[in-house]
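J.: Okay, predicted coordinates and the sequence, questions at the end:
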Amino acid sequence: MNSGMAFAPIVLAANSGTKAASKELSIGIDGYFQYELFGQKLYFTNTHISILIVMLILVIFAVVANQVIKRADPNKAPGAFLNFVELLVESVDKLTISTMGEKHGPKFCNYIGTLFAFIFLANTSGLLGLRPPTADYGVTLSLALITFVMIHYNGFKYQKIGHITGLFKPLVLSPINIIGELATPISLSLRLFGNVMSGTLMMTLLYGLLYKPITLFWPGFLHVYFDVFSGAIQSYVFCMLTMVFVSGNFEEE
């Protein structure tokens, strides 16, 4: 009886500690205010805020780059910022054309460059104290569905009805072919979501469990992997798979 009474405060203390920690740690999607649209109740969440900030950064960068390019003197050596912009553009163009071919690649350079910039900045937005938008499955699924539409649009454009009949060759493997096509957006979205969400979860738990003074310097090097390195790799993988899947439907040269 005494041991049971002694055990009860320990359980209560553990539960209260868990509740306190759960209040401090936020690894989910938090809604800030609710509004109604077409009879549906919707929420403005931290994902929306992060997306707006990421888009604002991209727009500001694009406007500044445009002005720098317009004012550049062709008779003078370009500055550091202009060299950086040229390096980005040339790298994206080279990667896209080498993957999708010289005939079709140039048409997709702008989209792939924009896609890479958005995903990379979204993945690394944790460095700004934001919850990465790509840690929300709704965002990654939307990006994967855009790729899915592009795949089949180009399939019908270049292969016509053969894009459908090809799924039934050979007939015995047609169920596997159909499931494989339908699984494309799911695998794309889950791969990006899982990697970003796992990094966000680990960093959130780490900051919540450590003493505040220690969090000012010790976990910083982990951001290099979870935000910068992993974010760049996942951006590259998503864009590369998009190019490979879409270019697989072009007509053969």
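T.: Sure thing, it's come through.
J.: Could you use CA atoms for every contact and neighbour count after this?
T.: Will do.
J.: could you say what helices and strands the helix or strand where Asn66 lies packs with?
T.: Element membership of Asn66, judged by DSSP states H and E, is helix 46-71. Contacts defined by 3 or more CA pairs under 8 Å, 6 or more residues apart in numbering; DSSP states H and E place helix 46-71 against helix 80-100, helix 105-123.
J.: hey, where'd the strands end up in the protein?
T.: Listed in chain order, the strands found in the chain under DSSP state E are 31-37, 40-45.
J.: got these as a markdown table, with mean neighbour count columns?
T.: Shown next, in a markdown table, are the strands of the chain (neighbours: other CA atoms under 10 Å):
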| stretch | mean neighbour count |
| --- | --- |
| strand 31-37 | 10 |
| strand 40-45 | 12 |
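J.: Let's have these in TSV, adding distance to Ile176.
T.: TSV is the format used below for these (distance: least, CA to CA, whole Å):
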stretch	distance to Ile176
strand 31-37	40
strand 40-45	37
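J.: Any idea which of those gets closest to Val224?
T.: Minimum separation from Val224 across the strands of the chain (CA to CA) falls at strand 40-45, 26.5 Å.
J.: Now do that closest one against strand 31-37, angle only.
T.: Inter-element angle recorded for strand 40-45 and strand 31-37: 150 degrees (by axes from the mean of the first three to the mean of the last three CA atoms, to 10 degrees).
J.: Show me the contact partners of strand 40-45.
T.: By CA atoms under 8 Å, 6 or more residues apart in numbering, the residues outside strand 40-45 that reach it are 29-36.
J.: next one: stretch 130-145
T.: Applying CA under 8 Å, 6+ apart, the contact partners of stretch 130-145 are 29, 46-48, 50-51, 119, 122-126, 185-186, 188-190, 192-194, 196-197, 200.
J.: Pasting the second one now:
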Amino acid sequence: MEGGFGPRVIFELPGGIPVTETVTTTWIIMAVLTIFAFVATRRFDKVPKGLQNVIELLVDMVYKLTAQTMGEDKKAFAPYIGTLMMYLICANLAGLFGFRPPTADVNTTMALALLTFFMIHFFGMKRKGVGTYLKGFLQPFPVMLPLNIIGELATPISLSFRLFGNIVGGLIIMNLLYGALAGLSTNLGIAIPVFQTGIPAVLHLYFDVFAGVLQSFIFAMLTMVFVSGAMD
């Protein structure tokens, strides 16, 4: 969608395929994370120091969080959960650097939610067996089958719109605030929008930093809870 609060089309690929700022910002985030991973892990010492200390601390925290949330037998999910959290944090904080957060596009949040959805059912069937897993939809009574199916289909919708709503809501509020402050400067006869300097910083701290990191953590936690619940 172009115009309004939707992502702008940056350029078009051959065949008229539009590439929006959601995609280009995601490419930038991928490049930054890839470069960071290369630089941070290219030289590890037996006795950690400096950046290696930070990296090992973060990795240890992710593994402990995964084990505490999903169980010791599911620590293999830690690399995915860590990658998911790193991407979401970077995506949600993109607004601080003048980019439109990719998570302010429902296509991004729905794609991530669908990954969680497929993981829930794939690993549930893998752990319990297809027949046993599908029989769970008949619990506690067979008549509950339609409601159980609707409940499962609601999972990716609720996951995606929770994240999307929080991020795009903050984006809209900040855009409205900047517009109002620019109008205030104009009405007072000030050519430079001086009120846009400093005043929005507090709201940026909340919407971009606090809410962004919090929503990243919530999405990752819900992913772990849903997947582990399907496997247990």
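T.: Right, received. Where do you want to start? Because the structure is predicted, anything quoted here is derived from the model rather than measured.
J.: hang on, the earlier thing: from the helices and strands packed on helix 46-71 of structure 1, which stretch is densest packed?
T.: When you average the neighbours per residue for each of those (mean count of other CA atoms under 10 Å), helix 105-123 leads with a mean of 20.
J.: and the most centrally placed residue in structure 2, how far is that from Gly165 of structure 2?
T.: Compute the mean C-alpha point of structure 2, and by CA atoms, centre = their mean the closest residue is Leu88, 3.3 Å away. Leu88 of structure 2 is 14 Å from Gly165 of structure 2, where distance means CA to CA, to the nearest Å.
J.: Endpoints of stretch 93-111 of structure 2, how far apart?
T.: Taking CA to CA, stretch 93-111 of structure 2 runs 19 Å from one end to the other.
J.: quick check: that stretch aligns to which part of structure 1?
T.: Per TM-score structural alignment, the counterpart of stretch 93-111 of structure 2 in structure 1 is residues 124-142.
J.: Can you give me the buried ones in the matching stretch?
T.: Residues 124-126, 130-137, 139-141 are the ones in stretch 124-142 of structure 1 that count as buried (16 or more other CA atoms under 10 Å).
J.: Kindly report the same for stretch 130-146 of structure 2.
T.: Those would be 133, 137-138, 145, for stretch 130-146 of structure 2 by 16+ other CA under 10 Å.
J.: So what does Gln196 of structure 2 match up with in structure 1?
T.: Aligned counterpart of Gln196 of structure 2 in structure 1: Thr215 (TM-score structural alignment).
J.: The closest residue to that match other than its chain neighbours and Phe193 of structure 1, how far apart?
T.: Once flanking residues are discounted, Thr215 of structure 1 sits nearest to Tyr207: 6.2 Å by CA to CA, 6 or more residues apart in numbering. Distance, Tyr207 of structure 1 to Phe193 of structure 1, using CA to CA: 21 Å.
J.: what's the nearest residue to the aligned partner of Phe226 of structure 1 in structure 2 if we skip its chain neighbours?
T.: Under the alignment (TM-score structural alignment), Phe226 of structure 1 maps onto Phe207 of structure 2. Spatial nearest neighbour of Phe207 of structure 2, chain neighbours left out: Gly170 (5.4 Å); criterion: CA to CA, 6+ apart.
J.: so what corresponds to the one you found in structure 1?
T.: Using TM-score structural alignment, the partner of Gly170 of structure 2 in structure 1 is Gly199.
J.: Equivalent analysis for Gly6 of structure 2, please.
T.: Per TM-score structural alignment, Gly6 of structure 2 is aligned with Gly28.
J.: Spit out the contact partners of its match.
T.: Contact analysis of Gly28 of structure 1 by CA under 8 Å, 6+ apart lists nothing.
J.: Distance check, it against Leu201 of structure 1.
T.: For Gly28 of structure 1 relative to Leu201 of structure 1 (CA to CA), the value is 9 Å.
J.: what do you get for Leu222 of structure 1?
T.: Distance from Leu222 of structure 1 to Leu201 of structure 1, by CA to CA: 13 Å.
J.: now do Phe193 of structure 1
T.: 12 Å.
J.: of these two, who's got more company?
T.: Phe193 (23 against 15; other CA atoms under 10 Å).
J.: what do we get in structure 2 for Leu182 of structure 1?
T.: By TM-score structural alignment, Leu182 of structure 1 lines up with Leu153.
J.: Give the burial count for its match, as a bare number.
T.: So Leu153 of structure 2, with other CA under 10 Å, has 13 neighbours.
J.: who's in contact with Phe77 of structure 2?
T.: Phe77 of structure 2 makes contact with Thr66, according to CA under 8 Å, 6+ apart.
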